[in-house]
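# model the following, please.
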Amino acid sequence: MLTQKLGRAEKERVEYFDKFRESENRYSEECRRSRKLLNEVECMKRRLVMEQKKSFNNASSKALQSSKKILSEKIAAFNEKIANINQIDADDPNISGIQSSFAISNCSLASSGQSLREEKITNVAT
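Just a heads-up that it's a prediction; the model follows:
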């Protein structure tokens, strides 16, 4: 009778530890699975951020390209207007005379400014 009780107690102890090992294995497996899922979620978050950045960069570059195109068209139109005005001015003898006198005075100012600088340099050196 005592041996039967000892046998049953041993059997219960073995069953208990078997169940404990099973539970421990399941827990370990769930922990691994949880870590794996966490890594996948983190990876997906990084991908999402990268995709959002890429999408934002593409959208902003498209907006910049369209703005550049519009701006270059406006600049070209403005340059054409200036060329037309200059052509009209070149045909007017009064304006073309004034333009030539400005060009001559600018040249003389530049050359006189150069000579004044040279005089200052020589005065400082002496």
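# please make it C-alpha for all contacts and neighbour counts, starting now.
Fine.
# helix or strand next in line after the longest helix seen in the chain, which one?
Once the chain is assigned using DSSP state H, the helix that runs over the most residues is helix 2-91. Going down the chain from helix 2-91, the next helix or strand is helix 93-125, by DSSP states H and E.
# one more sequence to fold, the one below, so I can look at both together:
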Amino acid sequence: MFRTKATAAALVATLGLGAFAAAPAQADQRDFARFVVGAAAIAAIAAAVNAENNRKRERQSAYITPPQDRDDWQSRAEWRHRAWLREQRQRAEWRAERRREQERREAWRRAHRYHDPDYYRHARDDD
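Below you'll find the predicted structure:
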């Protein structure tokens, strides 16, 4: 029913808040309290769904089909350009990830170089 645990948690939290807020209300204030609680619940659910949609859009890597009209060469060219941009962005992300990994390894080696047996190779006589 719910797409994520966050959406379900937001719904449960807002309904619980609604029950807590509507319980002590007077008879004439009850409708207003229900309206406020309902609006808060809808806003919280919409925020959770929106966050999930944004997360999905960030990690979308599926193939996006080109326009099907053979004669519409402008939209096909634009699609090809956008596909090329997507590929470049993915390559850049991959390169940045590799660079971070390499920098992390080099930092570890710099921090641990005195424990490396090869670090003192210049001072050894057995080479």
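# so after superposing, what's the score?
TM-score for the superposed pair, counting by TM-score structural alignment, normalised by the length of the first structure: 0.38. Supporting figures: 70 aligned residues with a Cα RMSD of 4.4 Å.
# ok, longest helix in the second structure?
Max-length helix for the second structure by DSSP H is helix 73-111.
# quick one on the thing from earlier: pull the distance from the longest helix of the first structure to the chain's centre.
18 Å (Cα atoms, centre = their mean, to the nearest Å).
# mind listing what's buried in the longest helix of the second structure?
Arg76, Trp79, Ala83 (16 or more other Cα atoms under 10 Å).
# still on that earlier bit, just checking, what packs against the longest helix of the first structure?
helix 93-125 (3 or more Cα pairs under 8 Å, 6 or more residues apart in numbering; DSSP states H and E).
# now do the buried residues in the helix it packs on.
Buried-residue list, helix 93-125 of the first structure, by 16+ other Cα under 10 Å: empty.
# any idea of the angle it forms with helix 2-91?
110 degrees (axes from the mean of the first three to the mean of the last three Cα atoms, to 10 degrees).
# for the helix or strand Ile42 of the second structure falls within, packing partners?
Using DSSP H and E, Ile42 of the second structure maps to helix 30-58. Here helix 30-58 of the second structure touches helix 5-22, going by 3+ Cα pairs under 8 Å, 6+ apart.
# quick one: residues in contact with the helix it packs on.
By Cα atoms under 8 Å, 6 or more residues apart in numbering, the surrounding residues in contact with helix 5-22 of the second structure are Phe2, Arg30, Ala33, Arg34, Val37, Gly38, Ala40, Ala41, Ala44, Ile45, Ala48, Val49.
# and the angle from it to helix 30-58?
Using the same axes, to 10 degrees: helix 5-22 of the second structure against helix 30-58 is 170 degrees.
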